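>>> A structural model of the following input is requested.
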Amino acid sequence: MPERTLRVAVVDDHPVFRLGMVGLLASLDGIEVAGQAENAAQALALVDEAVDVVLMDLHLGDDSGIETTRDLVRRLPGLAVLVITMDEDDESVVAAVRSGARGYLLKSASPTEVERGIRAVANGEMILGPQVAMRAMATLTSGRTAVRVPFPELSDREREVLDLLARGYDNATIARRMVLSPKTVRNHVSNVLTKLGVADRAAAMIKARDEGLGG
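The predicted structure follows:
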């Protein structure tokens, strides 16, 4: 019995890469291009139950691929999202996985790696590109020990925002590092100030550094 055709959507704001990926997918047996999108609104309008896999960039102009992934997976729990991006830092990988992505490849991946990744996530597997996997293994084997979590009243995401705030980063920089939209960062900062009972960013920074954040 032949395998069913996988319907794949491509979400990327760079037209040259997006069109190149569409061309690659069209050349692969058993894979059909379901459509393409360059921003979050187009992706949310395009992707439905008939789409099996979404290839997702993390930077979609003013939108965030992390938030778009979260919205899609929340609406379609069975959807497989494979991130393909230039970002190989640990924060981006962790954020993507937390948002519901099943795979993470760099844009330097070969056509064979892309095809393998698509078929793997469609089959329910988790896949990381070779460079990403090496970084993940290095982190796991680095011998880091558990430490007390400061500010337990904060969510993990809010604590990450506070840590970056304590380093002196502005909202735009925090948004870039966490692959979030500026609006989402502003909301997180507001929630952090409220939960910590402080009046402004400077007071939050002092309190955070006293607890060891921002190092």
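>>> Could you use CA atoms for every contact and neighbour count after this?
Will do.
>>> Find out how far the longest helix seen in the chain is from the centre of the chain, if you would.
Longest helix of the chain, by residue count under DSSP state H: helix 182-196. Taking Cα atoms, centre = their mean, to the nearest Å, one finds helix 182-196 lying 20 Å from the centre of the chain it belongs to.
>>> Quick one: list the elements packing against it.
On a contact count with 3 or more Cα pairs under 8 Å, 6 or more residues apart in numbering; DSSP states H and E, helix 182-196 meets helix 156-166, helix 171-178, helix 201-210.
>>> Give me the distance between the nearest residue to L24 once chain neighbours are set aside and G23.
With Cα to Cα, 6 or more residues apart in numbering as the criterion, L24 has its nearest non-adjacent residue at 7.4 Å, and that residue is P111. Distance, P111 to G23, by Cα to Cα, to the nearest Å: 11 Å.
>>> cool, P77 as well?
28 Å.
>>> Could you do L58 as well?
Relative to G23, and taking Cα to Cα, L58 is found at 21 Å.
>>> Next, the buried residues of the longest helix of the chain.
By 16 or more other Cα atoms under 10 Å, the buried positions in helix 182-196 come out as 182, 185-186, 188-189, 192-193.
>>> Another sequence for comparison is provided below:
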Amino acid sequence: MKRLRVLLVDDHSLVRAGVRALLGALPQVEEIIEASSGREAVELVRARAPDLVLMDIAMDDMDGLEATRMITAEQPEMRVIILSMHDTGDFFDQALRCGACGYLLKDAAVSELEMAIAAVMRGDVYLSPAVSRHLVGNMLSRDAPEVRAAGALTPRQTEILQLIGSGLGTKDIARKLDLSVKTVEAHRAQIMERLGVRDIANLLLEAARRGLITLGRS
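Okay, the predicted model is just below:
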């Protein structure tokens, strides 16, 4: 992994100082930029082009969800991890739909922060285990009959989808199934087309809603 320029967004200076210290100890982090509001974060993404954004939710001026929506609308490839104290399902769902590719609780272990960064930078979605359990539980309770529908996926596509849901990246899936990376990518594109989604975050949401995967399963 290349060394990263990280934008840290939180309106509490003590929180930023703590997270900054953790980030500074990670070998893959080269530079840390700080913002104290969502609006400032949007401006700094435009001006400084970070590789990764760690975004709080509850902030004055512009909250983290709206800032994430604006950032990813302008730069769809930008990787945003929500770093929040909120552990309710509505926040998880909104964060992913706004374009975030990760959701990490502020009481997570230090090692989980490093895992989340590694996951999103290789193109995967990272959700804390507690987040995954809550999110899937809410989805299953909303529409049980539809969740049971398996969808029109082939056995191989279902297998690949389940591996994506377990957190494996494309190269890992290719090695595990003895397939080429291009073959896995082709299957993934077909899965997304059949489930009617355009990105990995919504692929996981839709697959979990249909009961095809359980997020957070190792």
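>>> coming back round to it: between L58 and G23 of the first structure, tell me which one has more neighbours.
Between L58 of the first structure and G23, counted using other Cα atoms under 10 Å, L58 has the larger neighbour count: 24 against 12.
>>> Contact partners for the residue mapped onto L44 of the second structure from the first structure?
Here L44 of the second structure is matched to L46 in the first structure, going by TM-score structural alignment. Residues counted as contacts of L46 of the first structure (Cα atoms under 8 Å, 6 or more residues apart in numbering) are 35-37.
>>> returning to that earlier point: need the buried residues of helix 182-196 of the first structure in a markdown table (columns: distance to D87 of the first structure).
Output for the buried residues of helix 182-196 of the first structure, formatted as a markdown table (distance: Cα to Cα, whole Å):
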| residue | distance to D87 of the first structure |
| --- | --- |
| P182 | 18 |
| V185 | 19 |
| R186 | 23 |
| H188 | 23 |
| V189 | 24 |
| V192 | 27 |
| L193 | 29 |
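>>> between those, which is nearest R135 of the first structure?
Of all these, R135 of the first structure sits closest to V185, with 26.4 Å by Cα to Cα.
>>> residues in contact with the closest one?
Counted by Cα under 8 Å, 6+ apart, V185 of the first structure has contacts 161, 171, 174-175.
>>> and with 10 Å instead?
157-158, 161, 170-176, 178-179, 191 (Cα atoms under 10 Å, 6 or more residues apart in numbering).
>>> would JSON lines of the residues you listed with distance to A138 of the first structure be doable?
Output for the contacts of V185 of the first structure, formatted as JSON lines (distance: Cα to Cα, whole Å):
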{"residue": "R157", "distance to A138 of the first structure": "23"}
{"residue": "E158", "distance to A138 of the first structure": "26"}
{"residue": "V161", "distance to A138 of the first structure": "24"}
{"residue": "D170", "distance to A138 of the first structure": "30"}
{"residue": "N171", "distance to A138 of the first structure": "30"}
{"residue": "A172", "distance to A138 of the first structure": "29"}
{"residue": "T173", "distance to A138 of the first structure": "26"}
{"residue": "I174", "distance to A138 of the first structure": "25"}
{"residue": "A175", "distance to A138 of the first structure": "26"}
{"residue": "R176", "distance to A138 of the first structure": "24"}
{"residue": "M178", "distance to A138 of the first structure": "21"}
{"residue": "V179", "distance to A138 of the first structure": "22"}
{"residue": "N191", "distance to A138 of the first structure": "33"}
